[in-house]
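In: no sequence for this one, just the structure:
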């Protein structure tokens, strides 16, 4: 085949210099037929193989590998042969001596796979939003942690809402939606999801899904529709797939270093506002088409039915939360929010605790155990909830024990002051009592009253109608007649 530089020389020699075909062929050392083709302007075609080159290393195994790949059609998707696995089997069982890269290239030709083709998607204003989760790293309170990034992106305008949570659980999923709707000032008519566990309990045939009842309640409350991607087809919501990376690269670089996760969310919200401002023209068109916000907030919690143990504790996610001792051995309903735990008995709220992350942590409230401590006063010596109090409490109890073997009983009564006064007031009262050497319940109570500024009776204003009344002094001699006129 002629090179392009030779073709150029032939055409210039013919058309510029007027040389004959014979002379050109002789000077350039090519055939006259090739010269004629170059003069005729035939474009040189790329060289293609009429048939594949033989592969002496792989050809003996062609039928075997083809059989393996055919059997894979009936195998589970995650248990099919990869090129690496084929290489391993050939080397271990059939004495194959070629390279793994040779096997990879050979398998790729046998499969004849082609990249999937995608179709551009669009949407009308307010028609659809897309939701997805991502993972990001942040330093929170001095600890490097991986947190979950929730992103809701409007398909038409590209406006993003982003918020981070410590987990991807149902309560975070619900809470993120309500924050997004409030920030958007409305609700998209349709939201597209992949098959995340917070929304989908089970994937059924085709587009059908068995959905989480709490997610269905959110949808009924806010009146939006939901559609789900086909399994493994996250590209069907490509806008938010790209949106997660967009937020990660633009709002979370460098790695955030914050004291609390709320501080990180405030920073994200500021970034979302700036990004929305850049899309103001499209956003104005979309905002006008959103559904109205519901009048009432949705309860963003996950419900769990549990039983209180004999220690008046409820076990949840391997952490323990206290309830009043009167509910020991009872069945209760626990509402798990992102930031707190609420425990109810027959629809009556009986305990609220901050939610603990991790495992093996206890959340005790002293008030839950005070009534039982009055019956079992010796328990104050070793009760976990008492030992979790301040060092001042511990020191006061120690001094009581030094004064006598049963003095701890007073401490059980002193603890009741926590129902009347703030913890800080009781702590100051105990510290002051130790300075003064006062260890009686009434003395500590009096000190707490003084510290708390308990209101004293001031000057009483006398009504005018009473101020005008005159009351004569009584004649005390009249009492003598009661005893026979004898004054002793």
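Out: Thanks, I have the structure now. A quick note: this is a predicted structure, and the numbers were derived from the prediction, not measured.
In: only C-alpha atoms for contact and neighbour calcs from this point on.
Out: Noted.
In: Show me what the lengthiest helix in the chain is packed up against.
Out: As assigned by DSSP state H, the longest helix anywhere in the chain is helix 261-278. In terms of contacts (3 or more Cα pairs under 8 Å, 6 or more residues apart in numbering; DSSP states H and E), helix 261-278 is packed against strand 160-165.
In: Run the angle between the strand it packs on and helix 261-278 for me.
Out: Here the directions of strand 160-165 and helix 261-278 differ by 170 degrees (axes from the mean of the first three to the mean of the last three Cα atoms, to 10 degrees).
In: after strand 160-165, next one along is what?
Out: Downstream of strand 160-165, the first helix or strand assigned by DSSP states H and E is helix 170-184.
In: re the thing from before, how far is the helix or strand following the longest helix of the chain from where the chain is centred?
Out: Counting by DSSP H and E, the next helix or strand C-terminal to helix 261-278 is helix 280-287. Counting by Cα atoms, centre = their mean, to the nearest Å, helix 280-287 is centred 28 Å from the centre of its parent chain.
In: So for the longest helix of the chain, what gets flagged as buried?
Out: Of the residues in helix 261-278, 261, 264, 268, 269, 271, 272, 275, 276 count as buried by neighbour count, 16 or more other Cα atoms under 10 Å.
In: Which residue ranges of the stretch 251-400 of the chain form strands?
Out: Listed in chain order, the strands of the stretch 251-400 of the chain (DSSP state E, counting those that start in this stretch) span 257-258, 302-307, 313-316, 319-322, 331-336, 340-345, 348-354, 362-363.
In: Could you identify which of the ones you listed is most buried?
Out: Ranked by mean neighbour count, those are led by strand 319-322 with a mean of 22 (mean count of other Cα atoms under 10 Å).
In: ok, back up a step: now distance to residue 331 too, for the buried residues of helix 261-278, in CSV please.
Out: Output for those, formatted as CSV (distance: Cα to Cα, whole Å):
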residue, distance to residue 331
261, 33
264, 38
268, 41
269, 40
271, 45
272, 44
275, 48
276, 48
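In: Nearest to residue 339 among those?
Out: Ranked by distance to residue 339 (Cα to Cα), those are led by residue 261 at 11.0 Å.
In: So the closest one sits against residue 139, correct?
Out: No - the criterion here is Cα atoms under 8 Å, and residue 261 misses it with residue 139 at 9.4 Å.
In: contacting residues for residue 322?
Out: 312, 313, 314, 351, 363, 364, 365, 368 (Cα atoms under 8 Å, 6 or more residues apart in numbering).
In: another structure for you, compare them:
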């Protein structure tokens, strides 16, 4: 299987330099079938693997030693620095390394490029119809009564000065991919050339001579949509000045005052419409309407591939004893108690984290967490449903660690059957009204010693229906009042007598 770098080279020769498949086969010394496979390939989605055993490289214990030797070479004369052969010989003689020379040479080559990083050379700036520039900018918006520090993904077409905007909680790879895909679909095409700065989501490192080593994920994205990625020189924002200016313009005109965003995906759809309406104004230099100039951009776009691209990041993580897992070292998510200690497959998108089991079945979908402080998010339904069926598993599940202390103490004093009833009721209320409402009702029921399922349901119904309270009848002991309330039986005698006379 070829590396992404090799695939990029083959596709560049064919699509950008006009080489034939036969010529590419001769240049790369690859079989013509292999060349044809990667030229005609349209789907660069990453497949989610089933569980398998991951091997450990024999070189792993020696990598820190090699890194130190390469780092120490920075102060040495060029002719006295390590070569791959010298490192291999030292490892064998000094550390009894018994692996292959090729393993050492491949690692040395990669690490030396990382440690001896060089600045890129200049890239000429030239824009044509249909070319696009990309950049992130800092923004704020309201969500659930909280002011969020977020980011805007901005694109502009320098030829027409048309610009589009998408907002996200972060500026990670999934936000970049999802935002660009949304824009590609909206304009119904792919720019042939897209300009980026050296964002870490796309560039792994800058090589000598101005070449970039791209991340595998960005290479898959680029190859799937078949555009040519161009990167600016470091600290040279003027090379993509069009989008630099557009970041501020779109923020001032579309995001002031700070908008209220209940659903980011829906808001982004509306933003694209607002951006399109903004094109109905004159170009600041050319005088023509931006909308008309943008039509020329669109005439020079590539077609959108038939195969959808999934921008999600795929990860495999082990769940803790409560079935939870942690991302980015500070955000903890739930799965279900039965997956405690097992490997979970995660699809991490810009706004959602989807949890899959070993058969790739969906367990739960969470809103993706962002921010500087640690946070937890729990979908309670899988926990409560599981425990209502298997109450004996409660004390082994770790579920009590996730409840408020007051409720935990009350539950521990109940019988197994009552616990089962309560968890079943809690699962039903959580699915219908949410976990916070379920906790509120359970707390009140426990305080009133209500623990049977039917009685809890009746109590909930009375709460939701807002039954009016009936005031109790107050009887006075005052004999005068009691006397006034005494019935006059003679009235009934008279009625009965009259009734008899009629008959």
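Out: Everything's here; your move. Here the structure is a predicted model, which is why all the values come from computation and not from measurement.
In: After superposition, what's the TM-score, could you say?
Out: Here the superposed chains carry a TM-score of 0.57, computed using TM-score structural alignment, normalised by the length of structure 1; 326 aligned residues with a Cα RMSD of 4.1 Å.
In: So for residue 427 of structure 1, which of the strands of the stretch 251-400 of structure 1 sits nearest?
Out: strand 362-363 (20.4 Å).
In: Tell me the mean distance between the closest one and structure 2 once they are aligned.
Out: Once fitted to structure 2, strand 362-363 of structure 1 is off its aligned match by 1.8 Å on average (mean Cα distance after the TM-score superposition for structure 1).
In: residues in structure 2 aligned with that strand?
Out: Aligning strand 362-363 of structure 1 against structure 2 (TM-score structural alignment) gives residues 376-377.
In: what does that stretch contact?
Out: For stretch 376-377 of structure 2, the external contacting residues (Cα under 8 Å, 6+ apart) are 331, 332, 333, 334, 366.
In: Can you give me the buried ones in the helix or strand encompassing residue 66 of structure 1?
Out: Assignment of secondary structure by DSSP H and E places residue 66 of structure 1 within helix 62-71. Residues 65, 69 are the ones in helix 62-71 of structure 1 that count as buried (16+ other Cα under 10 Å).
In: after that helix comes which helix or strand?
Out: Using DSSP H and E, the next helix or strand after helix 62-71 of structure 1 towards the C-terminus is helix 83-93.
In: Read off where that following helix ends up in structure 2.
Out: Alignment of helix 83-93 of structure 1 against structure 2: no match, by TM-score structural alignment.
In: helices and strands around that helix, which ones?
Out: Counting contacts by 3+ Cα pairs under 8 Å, 6+ apart, helix 83-93 of structure 1 packs against helix 100-111.
In: any residues touching the very next helix or strand once past the helix it packs on, and which ones?
Out: Remark: after helix 100-111 of structure 1, the chain's next helix or strand is strand 128-140, criterion DSSP H and E. Residues from elsewhere that reach strand 128-140 of structure 1 (Cα under 8 Å, 6+ apart): 144-156, 168, 188-194, 237, 239-241, 244, 248, 255-261.
In: Could you check how far strand 128-140 of structure 1 is from the centre of its chain?
Out: On Cα atoms, centre = their mean, the centre of strand 128-140 of structure 1 falls 8 Å from that of its chain.
In: the inter-axis angle of the helix or strand just after that strand versus helix 261-278?
Out: Next helix or strand after strand 128-140 of structure 1 toward the C-terminus (DSSP H and E): strand 143-154. Strand 143-154 of structure 1 runs at 30 degrees relative to helix 261-278, counting by the same axes, to 10 degrees.
In: which other helices and strands contact strand 143-154 of structure 1?
Out: strand 128-140, strand 160-165, helix 238-251.
In: So which elements touch the shortest one?
Out: Under the contact criterion of 3+ Cα pairs under 8 Å, 6+ apart, the helices and strands touching strand 160-165 of structure 1 comprise strand 143-154, helix 170-184, helix 261-278.
In: buried set for that strand?
Out: Within strand 160-165 of structure 1, the residues that qualify as buried by neighbour count (16+ other Cα under 10 Å) are 160, 161, 162, 163, 164, 165.
In: Any chance of these in JSON lines with distance to residue 294 of structure 1 as columns?
Out: Listed next are the buried residues of strand 160-165 of structure 1 as JSON lines, based on distance: Cα to Cα, whole Å:
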{"residue": "160", "distance to residue 294 of structure 1": "21"}
{"residue": "161", "distance to residue 294 of structure 1": "19"}
{"residue": "162", "distance to residue 294 of structure 1": "21"}
{"residue": "163", "distance to residue 294 of structure 1": "21"}
{"residue": "164", "distance to residue 294 of structure 1": "24"}
{"residue": "165", "distance to residue 294 of structure 1": "24"}
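In: Of those, just say which sits nearest to residue 447 of structure 1.
Out: Checking the buried residues of strand 160-165 of structure 1 against residue 447 of structure 1 with Cα to Cα, the nearest one is residue 165 at 44.9 Å.
In: Surely that closest one touches residue 146?
Out: No - between residue 165 of structure 1 and residue 146 there is no contact under Cα under 8 Å: 9.7 Å.
In: which residues are in contact with both of those two?
Out: Common neighbours of residue 165 of structure 1 and residue 146 (criterion: Cα under 8 Å, 6+ apart): none identified.
In: Read off where the helix holding residue 66 of structure 1 ends up in structure 2.
Out: On structure 2, no counterpart of helix 62-71 of structure 1 exists by TM-score structural alignment.
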